[in-house]
Structure formats: structure tokens, C-alpha cells
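Participant: What follows is a predicted protein model with its sequence.
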Amino acid sequence: MRFDSVEYEVKGTTALVTLDEPSKLNALSPGIRSGLTTALAQADDDPAVRVIIITGAGEKSFCAGADISGFEFTTTYAKQFIDKVLDVLALPENTSKPVIAAVNGYAFGGGFEISIACDFVIASEQAKFGVPEIQLGLLPGFAIVRLAELVGRQMAKYLSMLGEPVSAQEAKELGLVLKVVPHEQLLEQAFALADKLASKPQMAIRYAKSVYNRELGGADVTYAKDVMPFLFLDEDTREGVTAFREKRKPEFK
């Protein structure tokens, strides 16, 4: 089954959701965003599904972040874009069933944020994680309100202010990844964890997720939605995005 740019398949009690635009490194295009929204809703509503796995198509990328090809430097566009994207990034958190990210390659920007919104992250040994938005004059709107809780305030600032990627093993040491596995075993290991979760009492599993996530969302995400659009008006953001499109180093003021 396919929802826009996302493949959806139920195997036993697990729904496998595959972001499927590998030629664009599975960036968060409108098709990926729409498809992921529909797929997670489908899985959450299906009583036969107990666990959800999200992965990326191809060998290189889980999800390489926002598709900036259509960026416009206006507050109206920025507000609409950020509202839509942040809502999609939070979907794994807001799904009632456990969600596993099977990270097969690049998890940058929005891809990184999808992974940390999942309940568990299993990474291929060739995966890389990072929030490079600072290179565009932007910030990771969802990660900036989640990272400090996951890795501590200092490391959260380091990752978001420098935008440098970390390896799968480094991400595990930071607490961003549960397990690093050989690339060819990624889905096998993800399904093994899914089967274990599916074998447990499901009401208890869902209540556990609900309780652990009870403080998430709310004012912090709303604040990010309010302040992020102003970055789209900054000259450095225009320069960062333009430089990225032109494949050159930005010259920030």
C-alpha cells in the first residue's frame, strides 16, 4: 500500500512505514509529509497493529531533512511551513503505539527530529545523525525543544549551534540511539524489538508511552512555532539557503 511518497506494509503485528523518495534522500517533501501523516494514522487506528517501524528507502538516507527547494523568505510562508513540518515531526510522539526508527543512513535535520520523536532508535552502523540547520541560518525547531532532555543542555547547544554530524556509535553514546547494528541486519533487529513489544500487555505498553510522554509538547513547541518564522527574514538565512542551493560556502555577516 502506498500513501503519496510513503510505502506502508503490515507484517504480522507490525506496520512498516518506509519514506520512499531515495533520489531526494527521502527529504521532507510534501509527499513524504502527507504520506507519513496518513501512514501513522492508519497504523494507530488498525487494531491488528501493535508496533510501528519507520525507515528510509535506499542505502544512503533515512531522511535528509527539509526539502528547501521551494523556500520563500516571507513570514506567511515561514509560519505555514513551520506549523506543518513541526506537526509532522511530532507524529511519532503523538501516536499511541510504540514507534521504532530504523535509521539506515543520513538522519539530518527533520530526519534527526523524526528519529528522536520515536520511542526507540535502532541505527545501521553507517547511519549519521545531525541538525545542520545552523548552516542555513536556521534552527531545528523540534529538536531544539527536545535535545536538552535527551543529551543535556550543553551537548544540545553544541549539536544545534555547530550543526556537525555524529556517527551512529557517537549517537548511541549520547543516548540518541538504543542499538547500533550491522547495516544488513537493521530491519531484522527492528522487527525483533517490535515482536518483543508486541508480546507484552498492550494496555500497559500504551499507558507507559503516555506517561513518559506526558510532559512533551505544549508550550515549548508552541514557542518554537512562534519564534522560528523570524529567522526566515534574516539576511544570514537568505544567504545560507542561497549558498546551499548554489553548492557553495555561505558568507554570513
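Facilitator: Thanks, I have the structure now. Numbers count the residues shown, from 1 in each chain.
Participant: rest of the way, CA atoms for contacts and neighbours
Facilitator: Will do.
Participant: what about Glu59, distance to Met155?
Facilitator: Using CA to CA, to the nearest Å, one gets 29 Å for the distance from Glu59 to Met155.
Participant: Okay, one more to line up with it:
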Amino acid sequence: MALRTEREAAAGVLLVTLDRPAKLNAIDLETAGELTALWQELRYDESVRAVVLTGAGTRAFCTGIDRGVTVPQPPSPYTVDDPLLRVGPKANDLWKPVVAAVEGMACGGAFYLLGEAEFVVASREATFFDPHTTYGMVSAYEAIAMAQRMPFGEVARMSLMGTAERLSAGRAYEIGLVSEVTEPGGAVAAALRSATVIARYPTEAVQGTVRAVWSAKEAARTQAMSRAPALIALGNLPPERQAELFEGRGGSGEPQVR
């Protein structure tokens, strides 16, 4: 199993952990399937009223799709098969509140998950970045997801700078991506405290509020997402060229953190 779940039974909170620390909690096809199945299952589980989502270990929350995954693509610039499109709660019609707890790196495909959480709690050592452009790939779904919760200029900068720059937890808090910054190792505990408070409130009121908040940006998000497949198909380098760039690490030196 690539996921680990722990129930706070009395509190009505479920802690969900991406449990692939050796792979920096990257998502392979098994993990993607488990996430989809879990979110769908939770729609029917009345004992769970709030969820905390995190990654195992302290090095990474999630680093996106596992580089070892091969996903065949249809020969059309208008269609992209993306295994991460169904890994988030909202993509599976789950409207229970989800709080993300970030320790270490959150990058690339991690934004499919962060983009569908109600809010994000992060350790002060957490960093956020999007490596797509460095490796000759279009950041489409990731950038769209972050555009729902970050200022335009910050999304553009993070998406375009690739691996050359990382957004610190402090800066993420200043721009509204992160709602609380904790000491190292404290993100999960802080997220659980918030989730426990929310889970005490009447379920109908909480889920209605979640749906109302998301409806404020739903139309723009849906329209933007519909354009993503063609942008990715037309803008991505061939897989073999992406692999060359990845092996070369896309440049030298340590990334700047701001």
C-alpha cells in the first residue's frame, strides 16, 4: 500500500499519509489509484468529517509523478492522459474539508493535491517549486491549480523559474498559499488541531461552506483546465529529450530560496 491512514475516531478526523519516503512520496500509478479510491470511499463514510493529508518523512510532502511511470499518450494534441487528474478530493466529488500538512519539498504534481485542499499548513523548512519548464514540459494543470490560491505574478514566477528557485514557507505564507507556518516537524500536529475543530461543527454546514468557497472560482478553473491538454501536447518536448534534461538536472548549482 502506498497510502497510510490513521483515524482519530473521537475527533472524526482521518490522517492520510503518502507513504513512499524513499521516492520522496512521488505518485506512481498504484498511489494514484489508491488516492482516487480513498476519496470516493470517504464520500460514504460518515465517521470521517475532516481529513489531514501529508507525506511520510521530512524530506518531501510530494514530488509529483514518479519518473519511473510511463503513460502512453493518444496521437492527438487535444487529448492528454494524465494519471494525476483524479488524485485530488474535489476531482472525486468529495466536499469534506481537507487540510494539507507540508514538510520538506512540495513540487510539480504535488500541486494537484495542494490545489484541492481547503488550506495548507507548512513547516518553516518546507519549500515549493515547479520543475516543468526546466525539463521541457508545460506547467498547465499545476499552474492553473496554484492560480486559484496565489497572486498571478507569484504563480508565473514559480512556474517559469523551474528548478532555479524555490518558494520558502515564509514567502508562501506572505502570499496566502500557506495559512500557518510551524516549527520543523510540527505541520501535521497543527493541521490535526485545525481539522479537529472543524470536525466538531455540524457536517451539513461545513460541507456547504466548502462547496460555497469552491464555487467562487469553479467556472474560471474549469474553463482553464479544459485548455490544458492542447497546451501540454503542443508544448512538451519528446519524452527522450525530457529524460536527457532530467539526467542533466537542468543546470548546475543550488536553487535560490526566497
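Facilitator: Ah, there it is. Computed from a predicted structure; not experimentally measured.
Participant: State the number of residues packed around the closest residue to Val99 of structure 1 other than its chain neighbours.
Facilitator: Closest residue to Val99 of structure 1 apart from its sequence neighbours, by CA to CA, 6 or more residues apart in numbering: Ile52 at 4.7 Å. Ile52 of structure 1: 27 surrounding residues under other CA atoms under 10 Å.
Participant: how about Ile52 of structure 1, secondary structure?
Facilitator: strand (DSSP: H, G, I helix; E, B strand; the rest coil).
Participant: tell me the contacts of it?
Facilitator: Ile52 of structure 1 is in contact with 14-17, 40, 43, 97-100, 194, counting by CA atoms under 8 Å, 6 or more residues apart in numbering.
Participant: what does Ala101 of structure 1 give?
Facilitator: With contact set as CA under 8 Å, 6+ apart, Ala101 of structure 1 has these partners: 53-55, 114-115, 118-123.
Participant: any idea which of these is closest to Ser210 of structure 1?
Facilitator: When the contacts of Ala101 of structure 1 are ranked by distance to Ser210 of structure 1 (CA to CA), Asp119 comes first, at 11.0 Å.
Participant: ok, the closest one to Asp83 of structure 1 distance?
Facilitator: Taking CA to CA, one finds Asp119 of structure 1 at 22 Å from Asp83 of structure 1.
Participant: circling back to that earlier point, which PyMOL command selects the buried ones in the contacts of Ala101 of structure 1?
Facilitator: Only the buried entries of these go into this PyMOL selection, using 16 or more other CA atoms under 10 Å:
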select buried, resi 53+54+55+114+115+118+119+120+121+122+123
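Participant: The contacts of Ala101 of structure 1 in strands, which ones?
Facilitator: 53-55, 120-123 (DSSP state E).
Participant: I'd like these laid out as TSV, including distance to Asn26 of structure 1.
Facilitator: TSV is the format used below for those (distance: CA to CA, whole Å):
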residue	distance to Asn26 of structure 1
Ile53	16
Ile54	12
Thr55	10
Phe120	20
Val121	18
Ile122	18
Ala123	16
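Participant: Chain neighbours aside, what residue packs nearest to the residue nearest the centre of structure 1?
Facilitator: Central residue of structure 1 (CA atoms, centre = their mean): Ile114, 1.6 Å from the mean position. In this structure, Ile114 of structure 1 finds its nearest non-sequential neighbour in Leu89, 5.2 Å apart by CA to CA, 6+ apart.
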